[in-house]
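In: My questions concern the predicted model and sequence given below.
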Amino acid sequence: MSAIPLTARGAERLQAELQRLKTVERPQVINAIAEARSHGDLSENAEYDAARERQGFVEGRIQELEGTLSNAQIINPADLQLEGQAVFGATVQIEDLESGECLSYQIVGDLEADIKANRISVSSPVARALIGKSEGDVVEVRAPAGVREYEVRSVSYD
């Protein structure tokens, strides 16, 4: 399996989720299964079926997170010494040249992407256009809605 790029903050979030699943969710599911078993006939026990389904989800997510974290490549953009360049992990403030709207995005791995939190995937059209650019550069982004032009206002490594 190839390396999975993650920011340090993203790796911490995944580690916290894994810890919660192992210490909180898994014991709750085990208790729910034991409780449902105590009700007798398992063939017609909806509580038992629901608890087993939840157990499958929890165990699957634990395996997925363990696999991801074992193959994670933690990237700290400050260590790359590319002062002022947009790279993986950097937060880039851009201005839409047509509308004048300012946007700020952190470029993260596919698993960390969350547009509501302004974290965009490194494989997205906007991030691909921004990689390697510096303050003052103008980038053209080819998106499904058409071609947009943005000016890079600032690059930071939070």
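Out: That came through, no problem.

In: hey, let's count contacts and neighbours off CA atoms from now on
Out: OK.

In: Residue 129 contacts residue 141, doesn't it?
Out: Yes: Residue 129 lies in contact with residue 141 (Cα atoms under 8 Å); the separation is 6.0 Å.

In: And here is the other one:
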Amino acid sequence: MNKVPMTAGGVERLREELARLKTVERPRISQAIGEARAHGDLKENAEYHAAKEQQGLAEARIRDLEYKLSHVEIIDVRKLNAGGRVVFGATVELFCATEETELRYQIVGEEEADIKAGRISIASPIARALIGKSEGDEITVQAPGGDRVYEILQVLYI
């Protein structure tokens, strides 16, 4: 697999999640399995089966995080000389002419995207339209509710 681009903050969030899964969730699930075993017959023990399912999901997530962290390429946008252009990791302030609102997004890797926190995936339609553009440029993005027109107000490398 190729390197997975991520911001330093995204890598830190993944490391924190991995540590939490290993140090908090694993022991909690193991304890729940032990308690469920103590109830006797495992065939019809719903608590046991639920705990085993949680264990499988947690272990799968741990493997996924370890794999991603071993293939990550950390992009420090503060060290890039992008000349005012929108690049991976940049924070972009936009004016949506369609809705007459201002928005602020940071363009990040798929694993660290969180629209509520203002982080959009590099693979999203808005991010793909923004890459390579500069302050003052306008873009049009096709959305389910119709085309949306955005003007780039400011590009920040923070």
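Out: Now that the structure is in, tell me what you want to look at. Since this is a predicted model, take the numbers as computed values, not measurements.

In: Enumerate every residue touching the residue nearest in space to the middle of structure 2.
Out: By Cα atoms, centre = their mean, structure 2 has its centre lying nearest to residue 112, at 1.7 Å. Contacts for residue 112 of structure 2 (Cα atoms under 8 Å, 6 or more residues apart in numbering) come out as 6, 10, 119, 121.

In: which one is the counterpart of the second one in structure 1 nearest to, not counting chain neighbours?
Out: When the two structures are superposed using TM-score structural alignment, residue 10 of structure 2 falls opposite residue 10 in structure 1. Nearest in space to residue 10 of structure 1, with sequence neighbours left out and distances taken as Cα to Cα, 6 or more residues apart in numbering, is residue 112 at 6.1 Å.

In: Doesn't that neighbour lie inside a helix?
Out: No: counting by DSSP: H, G, I helix; E, B strand; the rest coil, one finds residue 112 of structure 1 to be coil, located in no helix.

In: Look up how far residue 77 of structure 1 lies from it.
Out: Using Cα to Cα, to the nearest Å, residue 112 of structure 1 is found at 16 Å from residue 77 of structure 1.

In: Residue 21 of structure 1 contacts residue 58, doesn't it?
Out: Yes: the criterion here is Cα under 8 Å, and residue 21 of structure 1 meets it with residue 58 at 6.8 Å.

In: who wins for neighbours among the contacts of residue 112 of structure 2?
Out: Per-residue neighbour counts (other Cα atoms under 10 Å) across the contacts of residue 112 of structure 2 peak at residue 6, which has 26 neighbours.

In: Report the contact partners of that one.
Out: 72-75, 89, 108-109, 112.

In: re the thing from before, which of the helices or strands spans the match of residue 10 of structure 2?
Out: Element membership of residue 10 of structure 1 [criterion: DSSP states H and E] is helix 8-20.

In: Cheers, nothing more for now.
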